[in-house]
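Peer 1: Need the 3D shape of this:
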Amino acid sequence: MTYHPKSDFITVMIERGFLADCTDYQGLDDAFAAGVVPAYIGFDATAQSLHVGSLIQIMMLRWLQKCGGKPITLMGGGTTKVGDPSFRADERPLLTTKQINANIAGIKQVFAAYIDYESGDDTQALMLNNAEWLEDLNYLDFLRDIGRHFSVNRMLAFESVKSRLDREQSLSFLEFNYMILQAYDFLELNRRYGCLLQLGGSDQWGNIVNGIDLTRRVLDHEIYGLTSPLLTTSDGKKMGKSQDGAIWLNAEMCAPYEFWQFWRNTNDDDVGRFLKLYTDLPIAECDRLGALEGSDINEAKIVLANEVTKLLHGKDAAAAAEATAREVFEKGGVGDDLPTLTLTADDVSDGISVVQLIVRSGLAGSGKEAKRLIADNGAKMNDEALTDAGMVLQAADLVTPIKLSAGKKRHALVQLG
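Peer 2: Purely as a prediction, here's the structure:
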């Protein structure tokens, strides 16, 4: 990256590692110098929460506002009905309007932790739903006024589409329309709110360029696109996934302690990079912490876990998670904030197997996996190795909570309600 920006926002994007590409560095830099730049990212409502994989985009909107821009979070109430085919092998399952609206309600909870929607000034964020303009489109008018600006030849050449067709995997007409609808979102946001910039992951490059091209053709307005890299961890895993599945941002789907622990378990080589991307700490401090070696890097990981958890769940939740971790790992005790499985008397009326407990507490995905964990000496109960996969616990065994462990880093409490 050889461009030397004048604006704070593009400087931050480059220095902190957010920038993969930009449609026009000079033009966008000048736009930031000229005044408040409204910029948006779209989030489709395919689940009741976003996961850590979306956090890089949320942090981009946060930094945009901190640098004097105006964030627009666009909920995909309309586009979720179609489903983004970008780099997917198959079609997304179709959701009902009721499911989509429930998912949007869940997703919205997270944004207020990162972005200010109530500042009352020019940088006050907006939260919008593209169902507002997509639901009532007249199909024939849309084809005539918007569809005529799209070249099918060009759309087929986009890597997100081409890669699927090259693998001879079906791409439905429904999905093919997604990129047109996303382009139309950018046009409408520019027309209604003066939006000048779309942010997104690098897999959205083709969709972003389509929106820029459409807006130029229809409104003759100059707008911009900026993408972030698609992140993988240093060992090649997709960001946001753990061995137990996605790390969700909503507390009811991923407890603050589990969220904290995910960041505490960051690979050594990723610590400095993740501090820059996912915290507000100054660059110099991120570099200092990321350069630590040996046992010292563990303290840097705790700083990372605390800072990221503090942003999402608050200072108290971060402190409680750290206290629990120190209790569990340093003193071998039972922390107050561990994921907890609470059983009823009916659950244990005929006894309950330790295999069931491991599965129900989330330490294994299936009974087969739990049995393998025991066979491999990876399971413990109250810090003692579990060797009998046939063990059955009675209510009397649960008068005091028990601690289950899978390996050295994953723990849960089991108690009677």
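
Peer 1: contacts, neighbours, all on C-alpha from now
Peer 2: Noted.

Peer 1: in the biggest helix by length in the chain, what's buried?
Peer 2: In the chain, taking DSSP state H as the definition, the longest helix is helix 296-313. The neighbour-count check on helix 296-313 (16 or more other Cα atoms under 10 Å) flags 297-298, 300-310, 312-313 as buried.

Peer 1: Also stretch 89-106?
Peer 2: Using 16+ other Cα under 10 Å as the burial criterion, the residues of stretch 89-106 that qualify are Glu91, Leu95, Ile100, Asn101, Asn103, Ile104, Gly106.

Peer 1: ok, those vs Asp220, which is closest?
Peer 2: Closest approach to Asp220 among the buried residues of stretch 89-106 (Cα to Cα): Ile104, at 32.7 Å.

Peer 1: Thr380 belongs to a strand, doesn't it?
Peer 2: One thing to correct before we go on: residue 380 is Lys, not Thr. Yes - according to DSSP: H, G, I helix; E, B strand; the rest coil, the state of Lys380 is that of a strand.

Peer 1: Can you name every helix or strand that the helix or strand containing Ile10 contacts?
Peer 2: Ile10 belongs to helix 8-15 when assigned by DSSP states H and E. The contact analysis (3 or more Cα pairs under 8 Å, 6 or more residues apart in numbering; DSSP states H and E) places helix 8-15 against helix 55-66.

Peer 1: what's the angle from the helix it packs on to helix 8-15?
Peer 2: For helix 55-66 against helix 8-15, the angle by axes from the mean of the first three to the mean of the last three Cα atoms, to 10 degrees is 150 degrees.

Peer 1: need the strands for the stretch 1-150 of the chain, in chain order.
Peer 2: Counting by DSSP state E, counting those that start in this stretch, the segments of the stretch 1-150 of the chain that form strands are 21-22, 38-43, 70-75, 126-129.

Peer 1: make that the stretch 301-417 of the chain, sorry
Peer 2: 340-343, 352-353, 379-381, 384-385, 392-393, 402-406, 410-416.

Peer 1: how about this one, so we can line them up?
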Amino acid sequence: MTYSPKSDFLNVMQARGFVADCTDYQGFDEALLAGVVPGYIGFDATAKSLHVGSLIQIMMLRWLQKTGHQPITLMGGGTTKVGDPSFRADERPLLTPDQIDDNIAGIKQVFAAYIDYDTEAPNKALMLNNAEWLDGLNYLEFLRDIGRHFSVNRMLSFESVKSRLDREQSLSFLEFNYMIQQAYDFLELNRRYGCLVQFGGSDQWGNIVNGIDLTRRVLDHEIYGLTSHLLTTSDGKKMGKTAEGAVWLNADMKSPYDFWQFWRNTTDADVGRFLKLYTELPVEECDRLGALGGSEINEAKIILANEVTTLLHGAEAAAAAEATAREVFEKGGVGDDLPTLELHKHDLTWIGNAPEFMGGMSLTERNQFLSGLTGSDLSEFHVNIVTLLVKSGLSKSSKEAKRLIAENGARLNDELVTDTGFMIKATDLSMPNKLSAGKKRHALVKLTQPA
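Peer 2: The predicted structure follows:
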């Protein structure tokens, strides 16, 4: 970005490293200086939560409002029924309307932490759903009034489509319609709410340009697009992807402690960049913290984890996560905020001489029998370490758990476990036990109602 912006918003975007490209820097800058600019980002409801990969766009909306403009969060109740094919190797699975509604309900939980929908100011945020205008479209009228403005030749030239076709991977007619629907979203938002800019990742450039072109043709209005970089970590991994899967933003899918730990484990080279993108600390302070070396960079990572977790889950959750981490890692304790696996008695295995009548029990009868056991009755019952690693989520499968043990990565209460057949007594699980996979991932394990 060589243009020197005059508006607060573009200055923030430039200084903090958000901007990948803009359709018209000067025109957008002048619009920002002229008054309140409504800007939107669309979020398709493909899961019950967004993940960290979407956080850069959420922060862009937050900064838009903080600099006096109006953020619009657009739920893709309509577009999710089609599925964005951009840079995908295959078609997204189709979801039912009920699944989409459930996912939207889950996704909405996050935004109130970042954006103010209740203010009476002119820049009060809006939460909309494109099903409002897409679901009721008449197909023939849509083809006649909107479809005639799209050149198939040009659509085929966009990299998101071209890369799919170059690999000789099928692109369905359903998916091909997605970019027309997204373009129509921008037209409708401009017509209904005066929306002047669409934000998105750099992979959305073609879709954004389509919307701008369509709005110019139909309404003769000047609108803009601004894209952010598609982030990868310094070691080349896609932002928000870990060995354990996506880093979800909803607390019921990723605990505040695990979310905090994700940021605490940031690679040294990424600290300064992530501080600028995902926190509101002054740029100079972000640069200072990112330049620290040795053990000092670890304190910078804690600041990063605290700041990001505070924005999403609140200061109390961030403080609790830090306290637990220090208890676990620095003092060798257990920590109260670790994710907890609560075993039930039917998860246990009989090690001693099982009563003859147990052999002929149905599963229901066996569970009823186990539920009635108390105290010393449990002395002959155990649970395997592999089972615990899988049930706690520290390993995805028994095979992975066994490999972890073979590589000396499994510990119980900080003691190395080297035997995949290791059995833990049920009586020892009446109090929480710390189970560890490597140095950074931990969980508590306890037996529910052991007495």
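
Peer 1: what's the TM-score here?
Peer 2: Scored against TM-score structural alignment, normalised by the length of the first structure, the superposed chains reach a TM-score of 0.99; 417 aligned residues with a Cα RMSD of 0.7 Å.

Peer 1: now the strands of the stretch 301-417 of the first structure as JSON lines including distance to Arg273 of the first structure and mean neighbour count?
Peer 2: What follows is the strands of the stretch 301-417 of the first structure, written out as JSON lines (distance: least, Cα to Cα, whole Å; neighbours: other Cα atoms under 10 Å):
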{"stretch": "strand 340-343", "distance to Arg273 of the first structure": "32", "mean neighbour count": "17"}
{"stretch": "strand 352-353", "distance to Arg273 of the first structure": "43", "mean neighbour count": "16"}
{"stretch": "strand 379-381", "distance to Arg273 of the first structure": "33", "mean neighbour count": "21"}
{"stretch": "strand 384-385", "distance to Arg273 of the first structure": "37", "mean neighbour count": "12"}
{"stretch": "strand 392-393", "distance to Arg273 of the first structure": "45", "mean neighbour count": "16"}
{"stretch": "strand 402-406", "distance to Arg273 of the first structure": "28", "mean neighbour count": "21"}
{"stretch": "strand 410-416", "distance to Arg273 of the first structure": "24", "mean neighbour count": "20"}
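
Peer 1: right, and those - which one's nearest Thr2 of the first structure?
Peer 2: Here strand 410-416 is closest among the strands of the stretch 301-417 of the first structure (Cα to Cα), at 43.7 Å.

Peer 1: picking that back up, closest to Ala317 of the first structure out of the buried residues of stretch 89-106 of the first structure?
Peer 2: Within these, the smallest distance to Ala317 of the first structure is 19.7 Å, found for Gly106 (Cα to Cα).

Peer 1: What is the burial count for the closest residue to that closest one other than its chain neighbours?
Peer 2: Nearest non-adjacent residue to Gly106 of the first structure, counting by Cα to Cα, 6 or more residues apart in numbering: Gln48, 4.9 Å away. Using other Cα atoms under 10 Å, the number of residues around Gln48 of the first structure comes to 20.

Peer 1: From Asp350 of the first structure, how far off is the residue lying farthest from the centre of the first structure?
Peer 2: No residue in the first structure sits farther from the centre than Ala396, which is 41.8 Å out by Cα atoms, centre = their mean. Ala396 of the first structure sits 12 Å away from Asp350 of the first structure, going by Cα to Cα, to the nearest Å.

Peer 1: same check, this time on Glu369 of the first structure
Peer 2: As judged by Cα to Cα, Glu369 of the first structure and Asp350 of the first structure stand 23 Å apart.

Peer 1: and if you look at Ser234 of the first structure?
Peer 2: 47 Å.

Peer 1: and Phe422 of the second structure, what pairs with it in the first structure?
Peer 2: Matched to the first structure by TM-score structural alignment, Phe422 of the second structure sits across from Met391.

Peer 1: Show the contacting residues for the residue lying closest to Asn306 of the second structure once chain neighbours are set aside.
Peer 2: Nearest residue to Asn306 of the second structure, sequence neighbours excluded (Cα to Cα, 6+ apart): Ala318, at 5.3 Å. By Cα atoms under 8 Å, 6 or more residues apart in numbering, the contact set of Ala318 of the second structure is Pro256, Tyr257, Trp260, Ala305, Asn306, Glu307, Thr309, Thr310.

Peer 1: and the two most separated of these?
Peer 2: Checking these with Cα to Cα, the most distant pair is Tyr257 and Glu307, at 13.3 Å.

Peer 1: mind listing what Leu338 of the first structure touches?
Peer 2: Tyr257, Glu258, Thr324, His411, Ala412, Leu413.

Peer 1: From what I see, the residue nearest to Gly106 of the first structure and Asn101 are in contact.
Peer 2: No - here Gln48 of the first structure lies out of contact with Asn101, judged by Cα atoms under 8 Å, at a distance of 9.4 Å.

Peer 1: what sits against the counterpart of Tyr278 of the first structure in the second structure?
Peer 2: Per TM-score structural alignment, the equivalent position to Tyr278 of the first structure in the second structure is Tyr278. If you count contacts by Cα under 8 Å, 6+ apart, Tyr278 of the second structure has them with Leu55, Ile56, Met59, Val308.
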